[in-house]
Each structure stands twice: as C-alpha cells, then as structure tokens.
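*Asks:* 3D model of this:
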Amino acid sequence: MDSTVSDAPQGNWVDRHAPAALRPYLRVARLDRPIGSWLLLLPCWWSTALAAMAAGQPWPDVRLLVLFAIGAVAMRGAGCTWNDILDRKIDRAVARTRNRPVASGALNVPMAFAFLALQCAIGLAVLLSLPRFAVVTGLASMGVVAIYPLMKRITSVPQLVLGIAFSWGALMGWASVFHTISDPALLLFAGSVAWVFAYDTIYAHQDKEDDAVVGVRSTALLFGRKTRLAVGLCYALVVVLFTLSILSVSPGLFALLGLAGFALHLLWQVRTLDIDDGDRCLALFRSNRDAGLILFAGLALDSLVPTLLHWLLP
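*Replies:* The predicted structure is shown next:
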C-alpha cells in the first residue's frame, strides 16, 4: 500500500523521489512535512542565540545549532511515530489522517516501534553530546513527550501539553552554554509555550468537525468562534514574555528589530485568520516557521554584526 498523506505538501520530495519501501517510514516521521521539525528547532536556536548575547559570545555556538537541528528532526519524528501508534484508531476516523502509515496499514505496529527506537537512539546520541546539565534538562522532558498523544482524550487543552514539549528547547540552549537555567531562559520558555498553544489552536481548526464526531478534544472546539480573541491574547502574551526575556540580556538594535518583526508577523496571523478555511489555517500554522526565523535572525545578528564590525573596523 502506498498512498499520499492529505496534509503533506503536494509534490513533496518523499512522494516524488523516495524509494517506495522507505516512504511509510519517512511519512510516519513527517519528513514529507518538515514544518514540525522547524517549530521544534526554533526555540532551541532562540535559546542558543540568547545565551550567546548574555555571555558576550561573538556568535551563537554553531556546534550547538547543528546538534539541535539533528536532534529536532529525530525527536520530532519519534514523537510523531509514537503519536501515530497510539492514535491509529482515531486517525482512521479522521479524513485528514486516515492515510497516515500506521492508520492505513502501510506500516504495522512492530515496524513502527522499531523505527521509533531508531529515532530515539539518534536523539539520545545528540543529547549525550551536550554538557551534563543540559543532558539532565533534556531527559526531564521525556515524560511530557510521552503523555502528549493521550491528552486529547482527557482535556480540552492538549495544546498546552504540546506547548511544554515543543518549547523545551528554549531551556536547552541556555543550559548548554551556562550549565544552569536562569530567568531569561524561563521567560523564553513561557513565551514559547504560549506561542505553540496559539499556533496549534489554529492548526486544530482543520479537524474540528471530525474531532467532535470521534470525541477528541482540542482548543479549536473549546474556543470556537472566540478563537481569534484567544489566539490574539496568547500572541500578546508571547510578545510580552519574549520582550522581558530579551531585555534582560541587554540587547542591541538587531535583537529588537527581530522581536518587532516577529510581533508584526503574529499580528498579521491574527488579522487574517479564518477558522472556517482549513487551507488558511494550515498556511498560517506553517507561517510560524518564518516568524521564528525572523526572531532568530535578529538575535543571531545582535552578536554577529558587532563582531564583524570589530574585525573590519579595528
């Protein structure tokens, strides 16, 4: 069995180029949809850049940025595989997810568990490459990651648990540089939780009809017609918390410009949100990669530009 997944970008590289035998594995890891890896990675990169600013480093630690990129792909894939194993019956009842590999039978449960173990091994290898304090910090997130797929069955705010899991990287960069967790990282983490909560609420509006039928809960169903207000308030909280985090490390112009660009992007999302248009919700959800990269560019340039100017104009 080899069928495309409906919420993957049309003409993605997996559908076009990957060998047929590998496609179910690549799809269950969402390698045909890299947006999730980006959204898991960005808090790691923000934290690394913020720590570089606080430590007076000439630029964010490139080794950490690369390790976090590898780890984000591996652990996002592992999380999705675990989610699909647990949700295989629910996925069969939802139009958007019924063709996922485990739900459709393209990948049986033992094969999915074996692939899960492989991805976790890669993630563990990355984690063990970090300082000891960061290793302990990373391991502390595993319980949240494990229980997230179950939350939609018991709470109307599963997006909050996802926010904690996806924002853990906001602690990891700082922990890797300073071997501790301080207020700037905690503020960044809290803001990231609110960011994930809001953008995943937008994402959840694609499935609200099916979710209501199968008994799955979400903030899309909880907020309903008040979603724009809820997302707007969450995004406002994000900007406040990120501002406090960045101001606490004495930022320069570029960090503030990156923060402003990020805030304007969130405002644009709220203004253009249409909860009755699934394609629009998906596009806005995906656009958070660009918002996050704007912020990261500002934080990274805040350290990098003065260093380059010092070299060029001694």
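
*Asks:* all contacts plus neighbour counts: C-alpha atoms, from now on.
*Replies:* Will do.

*Asks:* Tell me which other helices or strands the host helix or strand of Leu42 touches.
*Replies:* Taking DSSP states H and E as the criterion, Leu42 maps to helix 35-55. Contact here means 3 or more Cα pairs under 8 Å, 6 or more residues apart in numbering; DSSP states H and E; on that basis helix 35-55 packs against helix 62-86, helix 158-167, helix 169-178, helix 183-204, helix 288-312.

*Asks:* and these, which is most packed in?
*Replies:* helix 169-178 (a mean of 26; mean count of other Cα atoms under 10 Å).

*Asks:* now the other sequence, so there's something to compare against:
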Amino acid sequence: MSSSRVALYLDLIRWNRPAGWLLLLWPTLSALWIACDGFPGWHLLTVFTLGTILMRSAGCCINDVADREFDKHVKRTAQRPVTSGALSVKAALTFGAVLALLAFGLVLTTNPPTILMSFAALAVTLAYPYAKRLVSMPQAVLGVAFSFGIPMAFAAATGGRDWSLAAIPAAVPALAWWLLVGNLFWVLAYDTEYAMVDRDDDLRIGIRTSAITLGRFDVAGVMAFYAVYLLSWLYLGLKLGLGPLYSVGIVVGALQAGWHFTLIWDRTRDGCFRAFRVNHWVGAAVFAGVVLSFVASGHALR
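*Replies:* Purely as a prediction, here's the structure:
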C-alpha cells in the first residue's frame, strides 16, 4: 500500500486528532480504577486503552460513510476521504470492520459479561450516525456510545464466567450506570460545542443537533450539562470515599468548563471548535483526581 493510501486511512480515523479517543478514554479509565479499587493491572489497562482507540476509529469509518452526502455541504467535512471520493464506501467499511474485529479480539480476553456487553456497545455505535436524522438531540445517543466503556470496565473488573444475560446486573452495579448517566452530560456539553461550529450548515441541509434544538439557550445548555456532569461525579466519588484529591480534580475540570464559557460565549466557529478540541483535558483532570485519590489512600497498586 502506498504512503498516500496509508495517509487516507489515517485521515479517515482522525489519527492526527487524538482528542476524539481521549474523550472516550478518560471516563473509561476512571471507571476501571474505581471498579478495581486502584490500579487495574496491565492486562485490563491495555485492553481498554487499545479497545477505546480501535472502536473510536471504527466509529469514524461508520460515521463518514453514513454522513457522506451531508458532509459534502459542510465546509469543515467536505474533504474527508469518503466524502471527497478519495476512499470508497467499501474500503472504509472494510477498514472499520477490521478495526472493530481487533477490538473484539481484545474483549475476548476478558470475561463473558464484558463480551456480551460489547454487542450492545457496537449496536449504539452503529445507531448514532443515523440518530441525527430522527431525534432532536442525537448527542444524547453519542453520550451513551461514548460512555459505554464505563459499565464494561466494571464488568471486566468484577464479572464472573457466567454467559447468561442475568450475569450482567451482578457484574455491573448501579454505581456504574449512574457514572454513565453523569458522563453522558459531559458528552452533551462538548458535542453541543462541536455542533455549534456547524450550526449554519446543519440548518441548511436539515441535520438535527442539540445546538439547533437549544437555539439561543445553547451556551446556557452547555454550561448546565457541564454542571450536571461534574456535580454528579463529585457526589458519586465522595460517596465512594474518594479523598480530597479527587475533589481537586473535579474543581480543575470545573475551572476548565468556566474557560470554555468564554470561548463559546460569542458563538464563533473558532471559539466553539477550540472548546471542543481541548475538552479532553476536563476528563483528564477528573481521571487524575481518581488516580491520585487511590495513590494517597495506598491502593495505587494491587
């Protein structure tokens, strides 16, 4: 394969823009640390880190194929490989399938509850690109997709060898689902910022987004989403007994959210896109708070 062809595939999966997979990685790793009461071990850390990168990349392939006709009319996306015709639909889907199979291979090294949940995660990933045609806030569907690593992390850490669906509730406590709900609001926050970049184009071509649905309350909505995310994770973390360093991580995340308010206030494309691109640092601050809390309590390694 020529270097130019390789470059097209790397562009397809946004390889030069790691912010996308970091947005998935930080909450997943936070959940993994919580589920394992500290360092999860190199096996699970590798599975969830590589799995996150692979599935996000596969999701990009699916999304670009599904949106190729819409993306032609959006300045920011018109030159994506599938949209521009540089890569065929078949090539993109084949590449996405290979990436998803590699991720599934990693999941197979865990346990039955995690493997079973991976099918639900794939279903949500496949559904998201089409949600914007059907629902007024498709970012909520993305929120489920981008948060599904949380219950899967708990399943991998605490699940047994039972292949029945009844084993999943035992492997995934209510805490995991509440963390997923809280994280969903973070996804709503940063993906609404992302949608604000393309609002004019989306209105013209008939795409539904949270930025359009919220209208003039878009900035207020983004800040409310941040507040729900950070306050819910603060409450859940304190309820678990995570220490002051965890609270510091939440505060650092909140300060970043405040900075984002200044970036999106005037709704410029550059400001909103910058807010989206640096959002992974909010998740990184929360993750750092989780890890440091376990380090301080003596549960850094098992």
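
*Asks:* In JSON lines: the helices and strands packed on helix 35-55 of structure 1, plus distance to Leu253 of structure 1.
*Replies:* Putting the helices and strands packed on helix 35-55 of structure 1 into JSON lines (distance: least, Cα to Cα, whole Å) gives the following:
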{"stretch": "helix 62-86", "distance to Leu253 of structure 1": "22"}
{"stretch": "helix 158-167", "distance to Leu253 of structure 1": "25"}
{"stretch": "helix 169-178", "distance to Leu253 of structure 1": "21"}
{"stretch": "helix 183-204", "distance to Leu253 of structure 1": "18"}
{"stretch": "helix 288-312", "distance to Leu253 of structure 1": "7"}
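
*Asks:* between those, which gets nearest to Val238 of structure 1?
*Replies:* Among the helices and strands packed on helix 35-55 of structure 1, helix 183-204 comes nearest to Val238 of structure 1, with 4.4 Å by Cα to Cα.

*Asks:* start and end residues in structure 2 for the closest one, please.
*Replies:* Per TM-score structural alignment, the counterpart of helix 183-204 of structure 1 in structure 2 is residues 174-195.

*Asks:* average gap between the matching stretch and structure 1?
*Replies:* When structure 1 is superposed, stretch 174-195 of structure 2 averages 0.9 Å from its matched positions, counting by mean Cα distance after the TM-score superposition for structure 1.

*Asks:* Need the counterpart of Thr81 of structure 1 in structure 2.
*Replies:* Using TM-score structural alignment, the equivalent of Thr81 of structure 1 in structure 2 is Cys61.

*Asks:* close enough to count as contact, its match and Ala92?
*Replies:* Yes. The pair Cys61 of structure 2 and Ala92 qualifies as a contact (Cα atoms under 8 Å) at a distance of 5.6 Å.

*Asks:* Can you check which residues contact both of the two?
*Replies:* Here Cys61 of structure 2 and Ala92 have Leu12 as joint contacts, going by Cα atoms under 8 Å, 6 or more residues apart in numbering.

*Asks:* Would you agree Glu193 of structure 2 is in contact with Cys272?
*Replies:* Yes. Using Cα under 8 Å, Glu193 of structure 2 is in contact with Cys272, at 5.4 Å.

*Asks:* Find residues that contact each of these two.
*Replies:* Ile264.

*Asks:* re the thing from before, quick one: buried residues of the helix holding Leu42 of structure 1?
*Replies:* Buried residues in helix 35-55 of structure 1, counted by 16 or more other Cα atoms under 10 Å: 35-54.

*Asks:* How about stretch 254-269 of structure 1?
*Replies:* 254-263, 265-266, 269.

*Asks:* mind listing which of these are in helices?
*Replies:* 254-263, 265-266, 269 (DSSP state H).
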